[in-house]
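>>> Just a sequence and a predicted model for now, questions to come.
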Amino acid sequence: MINIEWKQPELILLDQTKLPTDIHYIRCTDWRQVAEAIKMLRVRGAPAIGVAAGYGLILAATEATQSNHPFSEQLSQFYEFAEELKETRPTAINLAWAVDRVLTLVKASISDNAITNGEALINLITKEAEEIHREDIALNHAMAKAGATLFEGQSNIRMLTHCNAGALATGGLGTALGVIRELHANGQLERVYADETRPLLQGARLTALELHEDGIPVTLQTDNMAAYAMQQGLIDAIIVGADRITTKGDVANKIGTYGLAVLAKHHNIPFYVAAPYSTFDFTLQDGKDIPIEMRMAEEVWNFHGIQTAPSDIGILNPAFDVTPHELVTAIITEQGVLKPDYEASIAELQSKVQK
């Protein structure tokens, strides 16, 4: 299933809220549709929303430059649209990274007089958005190869994963699931245990679907069964994706990840995180400073139109939690595997990707 496709003048997105039973595509001709799709998790996963945002900026620039106003005013309108798009989800850094990457390029080109009209602006953004997408595909493959090095000489590996960090969450084959796919291709993987991931069941609806379609043995479990699986010796390693990683190596990921890391520490199970350089927030040191998105109460007391709890009670619904760096065994990137001391290894990564 293709989850993101740019076909001028439309961005076509797979509506992931309807999976696994209904394959439905959204045809976005307005950047607000892209923003709504990101906000409502129709497109989700940190790398994927970065890719989608890049294409959304083409639509924003197209709208802004349709007026008869001077180009300077059109640019101001475009910048306003871009900021609104950027604010749709606060935790996943890839969204802001993609928007800022495009805006930085636009402003530099304006300063150099390289673009002076709407057509040139749209062409510039289109090329950069397509490059972000191509780059994500390449990063996924590089991460898969790097992650597989952690398991050299091992066989019959039983892996646990949480939420969805696969092809549906990226522009390519996935971050955590990319590593899993590589191990499967190498004949090293016995089985994947997938947490269903309450409250929106991304593990059940998306991860289990991806793995099953690829012929990778998968066992679905509810989130509160993970401790049992570890206690029974069913899990050899845990691998998850990430939505933001600080310079200390603290990791924000889907709610429930921190609990898995604590359990892994107790059971002496390695806990791995797979993420591209665009998921690292090089401006933020401590995980406690990562903004955590709080989502709608309806997601907890209601699911697909079925009420599962009283609607007038208090609901706590953080979309993410933060796993402290000391609970992370290694971080898999396209530049290789990072290990403690994370401040040193992440600083080295930064020097490589920000030359």
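Nice, I can see it.

>>> Please count neighbours and contacts with C-alpha atoms only from this point.
Noted.

>>> Okay, buried residues for the longest strand seen in the chain please.
Looking across the chain with DSSP state E, the single longest strand is strand 189-195. Buried residues in strand 189-195, counting neighbours by 16 or more other Cα atoms under 10 Å, are found at 189, 191-195.

>>> Just the closest of those to Gly259, please.
Using Cα to Cα, Asp195 comes nearest to Gly259 of the buried residues of strand 189-195, at 12.1 Å.

>>> for the buried residues of strand 189-195, which one is nearest Lys352?
Nearest to Lys352 among these, with distances taken as Cα to Cα, is Leu189, at 31.6 Å.

>>> if I look at the closest one, how far off is Arg101?
From Leu189 across to Arg101, the span is 37 Å (Cα to Cα, to the nearest Å).

>>> Can you show me the helices along this structure?
For the chain, the helices defined by DSSP state H occupy 31-39, 46-64, 71-86, 93-111, 118-148, 176-185, 202, 208-213, 226-231, 257-266, 298-301, 342-353.

>>> Let's have the ones you listed in CSV, adding mean neighbour count and distance to Ile332.
As requested, these are arranged in CSV below (neighbours: other Cα atoms under 10 Å; distance: least, Cα to Cα, whole Å):
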stretch, mean neighbour count, distance to Ile332
helix 31-39, 21, 25
helix 46-64, 27, 15
helix 71-86, 18, 26
helix 93-111, 19, 16
helix 118-148, 20, 6
helix 176-185, 23, 9
helix 202, 25, 22
helix 208-213, 18, 20
helix 226-231, 16, 22
helix 257-266, 19, 16
helix 298-301, 17, 31
helix 342-353, 15, 11
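
>>> Put this next to the previous one:
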Amino acid sequence: MTTALTLPQRAAVALGTAEHEKDLIALVAQSADIVSVENADGREQAHRVGMTLRNARTGITKAGKLARDDATAFGKAVIAEEKRLVAIVEPEEARVLGLRDTFDAAEQARKDALIAAERARIDGIQADIQAIRNVTLTMVGKSSSSMWDAIELLDQIQFTEERFAKFKPDAARAVGDAMDAITGMYRGAKEAEEVRIQQEKDAAAVLLKKQQAELAEQQAQFKRDQIAAADAEQKRRDLVEVERDQMIDAQLKVDAKRAQEQRDAQAKIDAATEALRVERADLDAQKAALATPVPVEVVIVPEPERMPLVSETAGINFIKKIAPPPFRPTAEEVIRVLSAHYAEPVETVAEWLESMFGAEFLA
């Protein structure tokens, strides 16, 4: 049983409750008969008793404040002493407990690693078993040879403790189920492949017959095309031969016509040359006759509108004579004939023609 004072008891000691409580009760009892103030004496009595009560109250308050101040100072002193004492043991406490916590953390990490490794191992085993179950799904739509390879691989699986541990029954069951399922799939696929192979053979035979028929038709069409092409080529050659003969005949006719025209033109030139010789002789005779001087009376009259000169008229008639339509001599031929006819330089004759017919005639 503890003998320490409780907080109320400590407060009562600090305020002297055991000494003053009875006096305070007696003091309060003395003023119980004052119920009203009727006169100055009553007021004096109330004032005196009231001030006595106030002094008692303020005394208690001062004692309480002193007790509280002492308690506050004591509390501060306790806190300071507490900190000093704590500072002695706290660093060592932290160091020792830190060593403990480090060990606990390492131990927990080791346990977690073991748990994780075991969980990973179990997950790996479960994954292997699930992969065995999934083999059946991966065989859907595969060839019978792929299914047979899968059956052989499943048959080679060893159910050892190291690989499957306590899950060996699950692994064996998964392998058995997968082999049964794939075996059934293999038989169905084998039958389907045999049917498909037969269908492909039948289709290939039909296709071969069709291709042979098409090839025979292509060969026959090729022969027909060759014959038609040969006939067309022969017709083309015959037509070319006819056209060539026609062109040769037409060219011969043109050459004969041109030769005749050249002979006719030469005959006309020969006739014109003879006429020119005769006219030249007449002109020489006229020049000889005109060589004798004859007195001439010169009469100046206004110049009339220009009339064609004798030489101009003669030249035009001569050109018409030697070049009747539709034959047309060149300007050079005309100049040469006129130069010979009039015994004038070629340049002079060219000037005559330019003045009569314009520069376009000599172009």
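Yep, it's here. Fair warning: this is a prediction, and the values are worked out from it, not measured in the lab.

>>> so what number do they get for TM-score?
Here the TM-score for the pair of chains, by TM-score structural alignment, normalised by the length of structure 1, is 0.16; 81 aligned residues with a Cα RMSD of 5.2 Å.

>>> just to revisit the earlier point, how about the buried residues of strand 189-195 of structure 1 in TSV, adding distance to Phe78 of structure 1?
Output for the buried residues of strand 189-195 of structure 1, formatted as TSV (distance: Cα to Cα, whole Å):
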residue	distance to Phe78 of structure 1
Leu189	48
Arg191	48
Val192	44
Tyr193	44
Ala194	41
Asp195	41
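
>>> Make a markdown table from the helices of structure 1 and add distance to Thr161 of structure 1 to it.
As requested, the helices of structure 1 are exported to a markdown table (distance: least, Cα to Cα, whole Å):
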| stretch | distance to Thr161 of structure 1 |
| --- | --- |
| helix 31-39 | 23 |
| helix 46-64 | 16 |
| helix 71-86 | 28 |
| helix 93-111 | 21 |
| helix 118-148 | 14 |
| helix 176-185 | 8 |
| helix 202 | 11 |
| helix 208-213 | 10 |
| helix 226-231 | 10 |
| helix 257-266 | 9 |
| helix 298-301 | 22 |
| helix 342-353 | 22 |
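
>>> Between those helices, which one is closest to Gly336 of structure 1.
Gly336 of structure 1 lies closest, by Cα to Cα, to one member of the helices of structure 1: helix 118-148, at 5.3 Å.

>>> I'd like to know which elements that closest one is packed against.
helix 46-64, helix 93-111, helix 176-185, strand 330-333, strand 336-338 (3 or more Cα pairs under 8 Å, 6 or more residues apart in numbering; DSSP states H and E).

>>> Export the ones you listed as a markdown table, with columns for distance to Lys265 of structure 1.
A markdown table is the format used below for these (distance: least, Cα to Cα, whole Å):
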| stretch | distance to Lys265 of structure 1 |
| --- | --- |
| helix 46-64 | 26 |
| helix 93-111 | 27 |
| helix 176-185 | 19 |
| strand 330-333 | 13 |
| strand 336-338 | 18 |
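
>>> tell me which residues of stretch 162-181 of structure 2 are tucked away?
Here stretch 162-181 of structure 2 shows 163-164, 167-168, 171-172, 174-176, 178-179, 181 as buried, counting by 16+ other Cα under 10 Å.

>>> Val322 of structure 1 is nearest to which of the helices and strands packed on helix 118-148 of structure 1?
helix 93-111 (13.7 Å).

>>> and that closest one, what does it pack onto?
helix 46-64, helix 71-86, helix 118-148.

>>> Could you export these as CSV, including distance to Arg32 of structure 1?
CSV is the format used below for those (distance: least, Cα to Cα, whole Å):
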stretch, distance to Arg32 of structure 1
helix 46-64, 8
helix 71-86, 8
helix 118-148, 17
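
>>> Any idea which of these gets closest to Asn302 of structure 1?
helix 46-64 (24.8 Å).

>>> Give me the angle between the closest one and helix 118-148.
Calculated by axes from the mean of the first three to the mean of the last three Cα atoms, to 10 degrees, helix 46-64 of structure 1 forms an angle of 180 degrees with helix 118-148.

>>> and helix 46-64 of structure 1, what other elements does it pack with?
Short answer (3+ Cα pairs under 8 Å, 6+ apart): helix 46-64 of structure 1 packs on strand 4-7, helix 31-39, helix 71-86, helix 93-111, helix 118-148.

>>> do that again at 7 Å, thanks
helix 31-39, helix 71-86, helix 93-111, helix 118-148 (3 or more Cα pairs under 7 Å, 6 or more residues apart in numbering; DSSP states H and E).

>>> Check the buried residues of stretch 162-181 of structure 2 and tell me the two furthest apart.
Arg163 and Ala181 (23.7 Å).

>>> For Ala35 of structure 1, see how far away Ala237 of structure 1 is.
In terms of Cα to Cα, Ala237 of structure 1 sits 36 Å off from Ala35 of structure 1.

>>> er, Gln231 of structure 1 I mean
The gap separating Gln231 of structure 1 from Ala35 of structure 1 is 42 Å, by Cα to Cα.

>>> again, but for Leu338 of structure 1
Look at Leu338 of structure 1 and Ala35 of structure 1: by Cα to Cα, they are 33 Å apart.

>>> now Ile245 of structure 1
Distance from Ile245 of structure 1 to Ala35 of structure 1, by Cα to Cα: 23 Å.

>>> now do Ala146 of structure 1
From Ala146 of structure 1 across to Ala35 of structure 1, the span is 33 Å (Cα to Cα).

>>> what do you get for Leu57 of structure 1?
10 Å.

>>> Check Ala46 of structure 1 too.
Applying Cα to Cα, the value for Ala46 of structure 1 to Ala35 of structure 1 is 14 Å.

>>> do the same with Thr126 of structure 1
From Thr126 of structure 1 to Ala35 of structure 1 the distance is 18 Å (Cα to Cα).

>>> returning to what we had before: which secondary structure elements does the longest strand of structure 1 contact?
On a contact count with 3+ Cα pairs under 7 Å, 6+ apart, strand 189-195 of structure 1 meets strand 157-161, strand 218-221.
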